[in-house]
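Peer 1: Compute the structure for the input listed below.
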Amino acid sequence: MSDTQWPRYEVFEQERPNRPFQNVGSVHAPDPELALLNARDVFVRRPDCAGLWVVPASAIFAKTAEELEADNTWKQTPVPADAPLETWLVFQKKTQRNVMTYVTHVGEVEARSPAEALAKALEAYATENVYVWWVVPERMITRSSPEDAGPWFTPARYKTYKLPTEYKTVTQIRQAKAQKRKSKQR
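Peer 2: Next up is the predicted model:
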């Protein structure tokens, strides 16, 4: 029996132009372009969004702090002599509190392999309490374009009925119960 599951893409969202991209979840799609459209439909239901990225999950080199502490054999992975130098984006998870996002983009390194990229990221962006590290080759990222921002993200701004603050059910139930109590007391 063959696997019929489409590839998984990790989704990164930027809330505002001056904020870093954060991983907000994943979608399945047959190709990066459809993954980007699926990401828009799934994750841009509420404002604010200034940009989206999708990355094939298979392109992410990830290590937890526990994995880094327990096993450093990943560092010995040989780098082919003819491997080209390329840009890798670095992501970290620094807190256990925020459950809406997983990792946040913190910078870039130039490397010839995933292991070399992570080693350079550990040097360049080392801080306390980093629980997870991800490195991703920049060439594997499919991005929304600035021209897409208007038609892709603006409509969500005006669909306030999708915001939790628009659901007044609890308040209405309390008001109805209070009114019922008042009428019984008379």
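Peer 1: alpha carbons only for contacts and neighbour counts from here, please
Peer 2: Fine.
Peer 1: how long is stretch 104-118 end to end?
Peer 2: End-to-end distance for stretch 104-118: 15 Å, by CA to CA, to the nearest Å.
Peer 1: So which bits of the lengthiest helix in the chain are buried?
Peer 2: When the chain is scanned for its longest helix (criterion: DSSP state H), the result is helix 169-185. Neighbour counts over helix 169-185 (16 or more other CA atoms under 10 Å) mark no residue as buried.
Peer 1: what packs against it?
Peer 2: If contacts are counted by 3 or more CA pairs under 8 Å, 6 or more residues apart in numbering; DSSP states H and E, helix 169-185 sits against no helix or strand.
Peer 1: Do a quick rundown of the strands in this structure.
Peer 2: 8-14, 22-28, 51-56, 61-64, 86-93, 104-111, 132-137, 142-143 (DSSP state E).
Peer 1: Check which helices and strands the shortest one sits against.
Peer 2: Read it as strand 142-143. By 3+ CA pairs under 8 Å, 6+ apart, strand 142-143 packs against helix 32-43, strand 51-56.
Peer 1: Now tell me what touches it from outside.
Peer 2: Here strand 142-143 makes contact (CA atoms under 8 Å, 6 or more residues apart in numbering) with 32-33, 36, 51-55.
Peer 1: And the furthest pair within those?
Peer 2: Taking CA to CA as the measure, the contacts of strand 142-143 span a maximum distance of 15.2 Å, between Pro32 and Gly51.
Peer 1: one more, for comparison:
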Amino acid sequence: MTQKIYHTLVGQFASLPFRKIIWIVPVAFTFHEMEEWNIMPWWLDHFSNATVISDLALRTWLVFITLIGFLWTGIACLLPTVRATGLMVFPFFVMIPFSNSLQHVYWQFTFEGYAPAFLSCAILNIPSVLLVSWHAGRNRLVNPIFLGTLFVLAILYLLGTILESQKEPAFFHEILTFSAWLADHLFGVT
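Peer 2: Below is the predicted model of the structure:
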């Protein structure tokens, strides 16, 4: 009986339109960014070379990247084929929400205490990206080698974070510097 229910649920999920289910990723990512709203004190405490920016600059980035996630997904849904949609969304989904989520999981188990955004990563981001990836793979919407390559790149990025240990991960200085610039240009404050 349980197996029949499982197969029914799997079949029903697999038959959902891809362009509808992909929206769970930017929604999950929004909750993740909200959980990071006050991450700066933790960031400064845990990384020896942390880039210092204001809370406004950080929050500007969080809103900006959240909007980019929705915009990216929306534009991808306008492409002429579902395959093209998949080819466009997966680099973003895997290299931004999924990759960053792996970092948060690592930090949770490496540093003492709660690592901000760990819960949304473990409960929302990672499962949503894996679920949408499974759906695309099961329905042969994207090449499994393409998806696999993206996941390998995400793991390599995690390895870079692990090797950096107590240092700010690669690219975060650029992201945070851009955040300060964006806040300055939008609000006249960094």
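Peer 1: Next, the TM-score between them, please.
Peer 2: For this chain pair, the superposition-based TM-score is 0.26 by TM-score structural alignment, normalised by the length of the first structure; 85 aligned residues with a CA RMSD of 5.5 Å.
Peer 1: Can I get the contacts of strand 142-143 of the first structure in JSON lines including neighbour count?
Peer 2: Below are the contacts of strand 142-143 of the first structure laid out as JSON lines (neighbours: other CA atoms under 10 Å):
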{"residue": "Pro32", "neighbour count": "21"}
{"residue": "Glu33", "neighbour count": "14"}
{"residue": "Leu36", "neighbour count": "24"}
{"residue": "Gly51", "neighbour count": "22"}
{"residue": "Leu52", "neighbour count": "28"}
{"residue": "Trp53", "neighbour count": "24"}
{"residue": "Val54", "neighbour count": "28"}
{"residue": "Val55", "neighbour count": "25"}
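Peer 1: Whatever helix or strand Leu130 of the second structure lives in - contacts with which helices or strands?
Peer 2: Assigned by DSSP states H and E, Leu130 of the second structure belongs to helix 126-138. Contacting helix 126-138 of the second structure under the criterion 3+ CA pairs under 8 Å, 6+ apart are the following elements: helix 2-14, helix 18-21, helix 24-35, helix 82-93.
Peer 1: Can you give me the distance of Phe118 of the second structure to Gly137 of the second structure?
Peer 2: Distance from Phe118 of the second structure to Gly137 of the second structure, counting by CA to CA: 27 Å.
Peer 1: higher neighbour count, the two?
Peer 2: Higher neighbour count among Phe118 of the second structure and Gly137: Phe118, with 23 against 15, using other CA atoms under 10 Å.
Peer 1: ok, now which ones touch that one?
Peer 2: 101, 104-105, 108.
Peer 1: Could you check how far it is from Gln108 of the second structure?
Peer 2: Distance from Phe118 of the second structure to Gln108 of the second structure, by CA to CA: 7 Å.
Peer 1: Repeat that for Gly69 of the second structure.
Peer 2: From Gly69 of the second structure to Gln108 of the second structure the distance is 24 Å (CA to CA).
Peer 1: Surely Ser101 of the second structure is in contact with Ile126?
Peer 2: Yes. Under the criterion of CA atoms under 8 Å, Ser101 of the second structure makes contact with Ile126 at 6.6 Å.
Peer 1: Looking at the two now, which is surrounded by more residues?
Peer 2: For the pair Ser101 of the second structure and Ile126, the greater number of neighbours falls to Ser101 (26 against 23), based on other CA under 10 Å.
Peer 1: Buried residues of the helix or strand containing that one, list them for me.
Peer 2: Counting by DSSP H and E, the element that carries Ser101 of the second structure is helix 99-110. Using 16+ other CA under 10 Å as the test for burial, helix 99-110 of the second structure gives 99-108.
Peer 1: if you skip the residues just before and after it, what's nearest to Lys120 of the first structure?
Peer 2: Val109 (6.6 Å; CA to CA, 6 or more residues apart in numbering).
Peer 1: for that neighbour, what are its contacts?
Peer 2: 87-90, 117, 120-121.
Peer 1: gap between it and Ala178 of the first structure?
Peer 2: With CA to CA as the criterion, Val109 of the first structure and Ala178 of the first structure are 61 Å apart.
Peer 1: And Leu89 of the first structure, by the same measure?
Peer 2: For Leu89 of the first structure, the distance to Ala178 of the first structure - CA to CA - is 56 Å.
Peer 1: Check which helices and strands the helix ranked longest in the second structure sits against.
Peer 2: Identified as the longest helix of the second structure according to DSSP H is helix 55-77. Applying 3+ CA pairs under 8 Å, 6+ apart, we find helix 55-77 of the second structure packed against helix 24-35, helix 82-93, helix 172-187.
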